[in-house]
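*Asks:* sharing a sequence plus its predicted fold:
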Amino acid sequence: ETNRFANIRLEDMQGDMFGLCKDQHGCRFLQRKLEEGDPAHRDMIFAEIYPHFGELMTDAFGNYLSQKLLEYSSDEQRDLLIESISGELVSISLNMHGTRAVQKMIDFLSTQRQVQSLIVALNLNVVTLIKDLNGNHVIQKCLNHLPPDDNQFIYNAVSTNCIEVATHRHGCCVLQRCIDHASESQRIQLVTEITYNSLTLVQDPFGNYVVQYVLDLNDSRFIEAIVRQFLGNVCALSMQKFSSNVVEKCIRVSDPAGRQALVEELSGRQRLERLLRDSFANYVVQTALDYSDPAQRAHLVDNIKPILPMIRNTPYGKRIQSKIQREGMDSLRSGGTGFHPTLVSGGYFLTPSHISAPTPPHHIQPIIDSRSSFLGNNPGNPAPSARSVTSKFPVHQLTSPTTLQPNGFSTPWSTSTLTSLVPHAYASIGMGLGRENQAAT
């Protein structure tokens, strides 16, 4: 069967090439003719294949010839091929054979005209492609191969649909690749949305990985912004399977001030008793013991010790007791930090030690929640309406994810008030998290 094309000339197959494309051996014959590099043969194959190019891209055998034709075509021929399938490109990308052909097409884009044809074809269906088993590879190929500016249509779509993408099996992976390949402004655009929605994302089996990925960037601006979103809900998050991992990571990577604020919410004796009995939260407490400064660790130990007799026979209690004994916590009581939280209305608000002015009620303006305060005056980046953030962590009840609201505070402060109270932390975040290029193209 293989040898039936051994002595056949391409000229002898004129008029039959489309049929050959769908035959395993005929397809290989045509590929070999393209590889020979004869422009006349290339033009003959192009002339017969061009009207059927979209159909061939989804064929089990024809897709290999379509890839080869894209590789060996001239720029002008490639322009025509890509424009001919523009209206079908999304459906081709969703096909198990077509996705490979489209990825190869992206590899061989050689003119800006071809790039623009691709962008126009995919622009309105980015999220659909991201969530598809085959289509997500096309978006990832764009991220890998195209420069950031040409990929802006992807960043606009993902930012607008952050939760839908981040909480999807394939979407969470694509979102991480978006972060990898982003320009600085695009990374800020994405992280702003991820942080704004972090309370929802950390409670999701896929979304929590996206938040952890941002924390792993080890950028203090992003870490502090995420930590502030969690304040007021740290205990509730610690008692959930997915979000507890994120709380642990926050404790590990935060600066001393952020870590102190997180651990402070865990330190109450009544809360500790429930946290230590919980199958997820006990690990958060152990991490807090490992990473707290000496003074805060000693305070934790003081509150844990009265609880130990009640949990001594549980696996969690044994681990906690062993950790306390092993680390010799009593010897660390003399440690101290230069940063102390001020207790206000049952919660903690971080203030630099030199601030002596009376502290306002227990409300903190979310750093990324109130976008208009430092996201610039770009007309394409309108600030959203104010959100009501009222819930607080209920010691007696673990609620559904939708109960948790950003920061758990009821009334946001004005930007000027926040700036005056936390000048250094606010300035370091505000300077770097400007929102750019948000409007969808």
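*Replies:* Good, I have the coordinates. Numbering: from 1, shown residues only.
*Asks:* hey, let's count contacts and neighbours off CA atoms from now on
*Replies:* Fine.
*Asks:* nearest residue to Gly268 in space, please, no chain neighbours.
*Replies:* Asn303 (7.1 Å; CA to CA, 6 or more residues apart in numbering).
*Asks:* please compare the first structure with the one that follows:
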Amino acid sequence: MVLWQDKDHLCDLMMDQYFNSLIQSVFEVSSVDHITIFLGLIIQNDHKLMEVCMHNHGTRAIQKLLGNLKTQEQIRAVIFAVKRITVKLSKNINGEGDAMTQLIEKIVSHALVFTEHPFGNYVVQYVVKMKEPFVNATTISQLLGRFAQLSMNRQASIVVENLLEFSEEKAAAIIIQEIMCSANFVRILQDPCGNYMNSLGKSKRYWTGYITIVFPTWNVEVISVEV
């Protein structure tokens, strides 16, 4: 296989005007093991990875690779690699296009796995802090039913707190409602990881969203709450 012989130049081939189409085709038919090897070659050098992501032809090949990732380990490897270059990448016209969107979709679709991971939670935090309403709402939907548990996890509790801070009121209120209705609510308030709920209890912003969900017919504007 010609590509295998030139694997050390894979990034260059991905940026080539003619070979990038061939590389995309190879990614589509590659086995799990081959994708893992290709992935390792592409992300081993941050400078080269950023060059590919910012290149007109290279970014198309990256998109094709992302679309053919087959395991959580592969997705995790890409996320950690891109996290290292994400600031520069997000400022580039190609880097902030479809490839970045596709990567964010991958992160959100595996939000639960990464939220509880010692390092993966930082990636979820980065995405949440982008303050994209739809992205944060989708992330919340991925974590529904787990917020009480996550609130008592050292890594995950930070993600939950970020979701409350950087999501829209109604979306944040969904989290509060689930936690307050949990049988472990008191335990969460007493837990070192979950005690941020105590400070949230003094925030009118969160209670406004919560009341809107639980009592949709109430006029929140005329409700005066002592905090």
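*Replies:* Sure thing, it's come through. Computed from a predicted model, the values in this text were never measured in an experiment.
*Asks:* coming back round to it: quick one, what contacts the residue nearest to Gly268 of the first structure?
*Replies:* Ser267, Gly268, Arg269, Leu272 (CA atoms under 8 Å, 6 or more residues apart in numbering).
*Asks:* trace the last one over to the second structure, please.
*Replies:* Counting by TM-score structural alignment, Leu272 of the first structure lines up with Phe185 in the second structure.
*Asks:* report the longest helix in the second structure, please.
*Replies:* Longest helix of the second structure, by residue count under DSSP state H: helix 72-90.
*Asks:* what residues does whichever residue in the first structure pairs up with Phe147 of the second structure make contact with?
*Replies:* Counting by TM-score structural alignment, Phe147 of the second structure corresponds to Val234 in the first structure. Under the criterion of CA under 8 Å, 6+ apart, the neighbours of Val234 of the first structure are Val247, Leu262, Glu265, Leu266, Phe393.
*Asks:* so the fourth one sits right up against Leu276, yeah?
*Replies:* No. Between Leu266 of the first structure and Leu276 there is no contact under CA atoms under 8 Å: 10.1 Å.
*Asks:* and those two? which has more neighbours close in?
*Replies:* Leu276 (24 against 21; other CA atoms under 10 Å).
*Asks:* I'd say the more buried one and Lys318 touch.
*Replies:* No. At 10.6 Å, Leu276 of the first structure does not count as touching Lys318 under the criterion of CA under 8 Å.
*Asks:* burial count for the match of Leu272 of the first structure?
*Replies:* Counted with other CA under 10 Å, the burial measure for Phe185 of the second structure works out to 17 neighbours.
*Asks:* just Gln203 of the first structure next, same as before
*Replies:* By the criterion of other CA under 10 Å, Gln203 of the first structure has 23 neighbours.
*Asks:* and the aligned partner of Arg60 of the second structure in the first structure, how many neighbours does it have?
*Replies:* Under the alignment by TM-score structural alignment, Arg60 of the second structure pairs with Gln152 in the first structure. Neighbourhood size, Gln152 of the first structure [other CA under 10 Å]: 21.
*Asks:* I'd say Pro133 of the second structure and Glu165 touch.
*Replies:* No. The pair Pro133 of the second structure / Glu165 is not scored as a contact, 11.8 Å apart, by CA under 8 Å.
*Asks:* the more surrounded of the two?
*Replies:* Counted by other CA under 10 Å, Pro133 of the second structure and Glu165 do not tie: Glu165 has more neighbours, with 17 against 14.
*Asks:* what about the more buried one, which helix or strand?
*Replies:* According to DSSP states H and E, Glu165 of the second structure maps onto helix 154-166.
*Asks:* just checking, what packs against that helix?
*Replies:* Other elements packing on helix 154-166 of the second structure under the criterion 3 or more CA pairs under 8 Å, 6 or more residues apart in numbering; DSSP states H and E are helix 111-115, helix 120-128, helix 133-143, helix 147-150, helix 169-180.
*Asks:* tell me where the stretch 1-150 of the first structure has strands.
*Replies:* Counting by DSSP state E, counting those that start in this stretch, the stretch 1-150 of the first structure yields no residue ranges for strands.
*Asks:* ok so, going back, distance between the strand or helix carrying the residue nearest to Gly268 of the first structure and the chain's centre?
*Replies:* If you go by DSSP H and E, Asn303 of the first structure is part of helix 294-304. Distance of helix 294-304 of the first structure from its chain centroid, counting by CA atoms, centre = their mean, to the nearest Å, is 35 Å.
*Asks:* which residue packs closest to the residue nearest to the spatial centre of the second structure, ignoring adjacent ones?
*Replies:* With distances taken as CA atoms, centre = their mean, the residue of the second structure nearest its centroid is Ile107 (3.5 Å). Using CA to CA, 6+ apart and skipping the chain neighbours, the partner closest in space to Ile107 of the second structure is Val124 (7.0 Å).
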